[in-house]
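Asker: okay, sequence plus prediction incoming.
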Amino acid sequence: MGKTVLITGASSGLGEAMARIFASLGYNLAICARRTERLEQLKSELMARYADIRIEYRVLDVADYEALFEVFDAFTTDFGHIDRVIVNAGVGESRRIGKGRFDTNRRTAEINFVSALAQCEAAMKIFRAQNTGHLVVISSMSAMRGLPKHMTTYGASKAGLAYLAEGIRADMLLEKLPIKVSTIYPGYIRTEINTNAKPLPFEVDADTGTQAIVAAIESGVAEACVPSLPWSIVGQAMKRLPLSVVNKMS
């Protein structure tokens, strides 16, 4: 049996696009999200195209932590082994601090960091038991620097996720365990979620962006800005430029 990848937030956007590419590469899929009909549709479409792989799906709201651990464990029982977990589920909505939108910002922080922490906990529990695995977290170029306006909480949550992954990676080095940890920093990628938003600098279409993400994941690299050009250069610039200049990039 081939390798199995578990992807959260797989019913739309980057999660769905990654599922399609991994299926084409021969991976078995363990996919989860909140929308049953989208998961069923994706499974049917991919099974018709790739008859040699196995696909299982489960409904999951990543804010339901008890259910999250149950779903991850159930997928492990289904397949007997999980080779890779991609912590992808997240939200992009946040608002300026102090403008009375705490509930919106709190939800973004909780989903993008606390729920991601739960996913990492569940994944690492599986990988430690197996003594192998590959944890992948989908951060954002917004994590490179504190950003203004509607990006503040979102960027901070993605920065927290990146540091969480680095800490887990450090643990694996200390414990000398054969478990990989990768942090992916996507740049601006146009998906159905942001299809009506104005064009952004260096933006790429969903296929180009997702192909770059999957290539970075497959390489097993510790960290990657994707697409590499121009985002690896932009990322270094964001860390060093004055905040007034970074503001103009957001």
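Answerer: Nice, I can see it. No experiment lies behind these values; they were computed from the predicted model shown. Numbering: from 1, shown residues only.

Asker: use CA for all of it now, contacts and neighbours both
Answerer: Noted.

Asker: strands of the protein, residue ranges please.
Answerer: 4-8, 28-33, 55-59, 84-87, 133-138, 179-186, 189-190, 204-205, 223-226 (DSSP state E).

Asker: the biggest helix by length in the chain: how far from the chain's middle?
Answerer: Longest helix in the chain, counting residues (DSSP state H): helix 152-175. In this view, helix 152-175 has its centroid 13 Å away from the chain centroid, taken as C-alpha atoms, centre = their mean, to the nearest Å.

Asker: buried ones in that helix?
Answerer: 152-162, 164-166, 168-169, 172 (16 or more other C-alpha atoms under 10 Å).

Asker: just put the strands of the chain in TSV and tack on mean neighbour count and distance to residue 77.
Answerer: Converted to TSV, the strands of the chain look like this (neighbours: other C-alpha atoms under 10 Å; distance: least, C-alpha to C-alpha, whole Å):
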stretch	mean neighbour count	distance to residue 77
strand 4-8	25	12
strand 28-33	26	11
strand 55-59	19	11
strand 84-87	25	15
strand 133-138	24	15
strand 179-186	24	20
strand 189-190	22	34
strand 204-205	14	36
strand 223-226	22	30
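
Asker: how about these in CSV, adding distance to residue 126?
Answerer: What follows is those, written out as CSV (distance: least, C-alpha to C-alpha, whole Å):
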stretch, distance to residue 126
strand 4-8, 12
strand 28-33, 14
strand 55-59, 17
strand 84-87, 10
strand 133-138, 8
strand 179-186, 11
strand 189-190, 31
strand 204-205, 34
strand 223-226, 22
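
Asker: which of these sits closest to residue 44?
Answerer: strand 55-59 (9.1 Å; C-alpha to C-alpha).

Asker: elements contacting the closest one?
Answerer: For strand 55-59, the elements it packs on are strand 28-33, helix 36-49, helix 65-79, judged by 3 or more C-alpha pairs under 8 Å, 6 or more residues apart in numbering; DSSP states H and E.

Asker: one more structure, for comparison:
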Amino acid sequence: MHTQLCTYIIGKSIITGASAGIGEACAREFAKTGANLVLTARRIDRLNQLKTELQSHYPSATVHCVQLDVRDDASVAACVDALPESVRDVSVLINNAGMVVGLDRTEVVPASDVDRMIDTNIRGPLNLVRAILPGMRERQAGHIINVGSIAGIEAYAGGSVYCATKHALNAITQVLRHELMDTPIRVSEIKPGLVNTEFSTVRFGGDKARADKVYEGLTPLSAQDIAEIAAFIATRPPHVQIADLLVLATDQAAATKAHRRSAH
């Protein structure tokens, strides 16, 4: 994405889950637009490496890194309260942090996995909204971009908890749009299909070979594809609100339906 295509300056953005995948790609893409960034994740070493890279390529960029677990509402509130002046008035919130564990049948999903997915994928975005939205209301400006999933509109065997959390995020996004309709604050959701990131590796407990099979025989989306879309959404003129985007690989027709080519 070329910055000359932008029609609106992003300003100050907070991106959760920025240490890898879509969040990391969003950080790079938003830095291109001149945005000042707050990058959060649990892996602060990865964030600091990304900060060094971004500031090397974009010397005028302000990049503030925070080690943060979005599940912890007190830590989220403290993080926002402690933001330095250069990034304090957040213009864009990208709720990207999310995760999935396993493909277990509903009755055997471990309770600990249920808690992790619900706390990360539902409580996490809500914690950020509660911390960031009051300032946006006060300034009468801002944009919330939630990174959802095709699992937020479709369900599949082995995905009961994850699908439920992404359906919940879809509902939260719609509710926010209703609640903010009388303000200039915009609310968007991107629902990717198959994206080749470490997401699947995490899902399968670090089993990279099993994760790679998810994308075998097809060309999946990349994190960069989604990041470019996020930047496009954020740089529309103030009267344009791109509410909802389902983004699939060309080889994909539904959550569990994709065309896979023979290796021979």
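Answerer: That came in fine, so what should we check first? From a predicted model like this one, the values you see are computed outputs, not experimental measurements.

Asker: same for the longest helix of the first structure, what does it pack against?
Answerer: Using 3+ C-alpha pairs under 8 Å, 6+ apart: helix 152-175 of the first structure touches helix 102-109, helix 115-130, strand 133-138, strand 179-186.

Asker: out of the helices and strands packed on strand 55-59 of the first structure, deepest packed?
Answerer: Most buried of these, by mean neighbour count (mean count of other C-alpha atoms under 10 Å): strand 28-33, with a mean of 26.

Asker: follow-up on the earlier one: including distance to residue 45 of the first structure, could the helices and strands packed on helix 152-175 of the first structure go into a markdown table?
Answerer: A markdown table is the format used below for those (distance: least, C-alpha to C-alpha, whole Å):
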| stretch | distance to residue 45 of the first structure |
| --- | --- |
| helix 102-109 | 31 |
| helix 115-130 | 27 |
| strand 133-138 | 25 |
| strand 179-186 | 26 |
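
Asker: so which of the ones you listed comes closest to residue 239 of the first structure?
Answerer: Closest approach to residue 239 of the first structure among those (C-alpha to C-alpha): strand 179-186, 13.9 Å.

Asker: read off where that closest one ends up in the second structure.
Answerer: Strand 179-186 of the first structure lines up with residues 185-192 of the second structure when matched by TM-score structural alignment.

Asker: run through who's touching that stretch.
Answerer: 136-137, 140-150, 152, 170, 173, 176-177, 180, 226, 230, 233, 241-248 (C-alpha atoms under 8 Å, 6 or more residues apart in numbering).

Asker: run the last query once more with 6 Å
Answerer: Residues outside stretch 185-192 of the second structure that contact it (C-alpha atoms under 6 Å, 6 or more residues apart in numbering) are 141-150, 177, 241-247.

Asker: can you check stretch 131-148 of the first structure too?
Answerer: For stretch 131-148 of the first structure, the surrounding residues in contact (C-alpha under 6 Å, 6+ apart) are 83-88, 127, 155, 158-159, 178-187.

Asker: counterpart of it in the second structure, which residues?
Answerer: By TM-score structural alignment, stretch 131-148 of the first structure lines up with residues 140-157 in the second structure.

Asker: and the helices and strands packed on strand 55-59 of the first structure as TSV, adding distance to residue 198 of the first structure?
Answerer: Compiled in TSV, these are given as follows (distance: least, C-alpha to C-alpha, whole Å):
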stretch	distance to residue 198 of the first structure
strand 28-33	27
helix 36-49	26
helix 65-79	34
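
Asker: out of the ones you listed, which comes closest to residue 110 of the first structure?
Answerer: helix 65-79 (11.3 Å).

Asker: just want the angle from the closest one to strand 55-59.
Answerer: Taking axes from the mean of the first three to the mean of the last three C-alpha atoms, to 10 degrees, one finds helix 65-79 of the first structure and strand 55-59 inclined to each other by 160 degrees.

Asker: what residues does helix 65-79 of the first structure touch?
Answerer: 82, 122.

Asker: and for stretch 155-168 of the first structure?
Answerer: 109, 112, 113, 139, 142, 143.

Asker: quick one: that stretch to the second structure mean distance?
Answerer: Mean deviation of stretch 155-168 of the first structure from its aligned counterpart in the second structure after superposition (mean C-alpha distance after the TM-score superposition for the first structure): 0.7 Å.

Asker: where does residue 209 of the second structure land in three-state SS?
Answerer: At residue 209 of the second structure, secondary structure determined by DSSP: H, G, I helix; E, B strand; the rest coil is helix.
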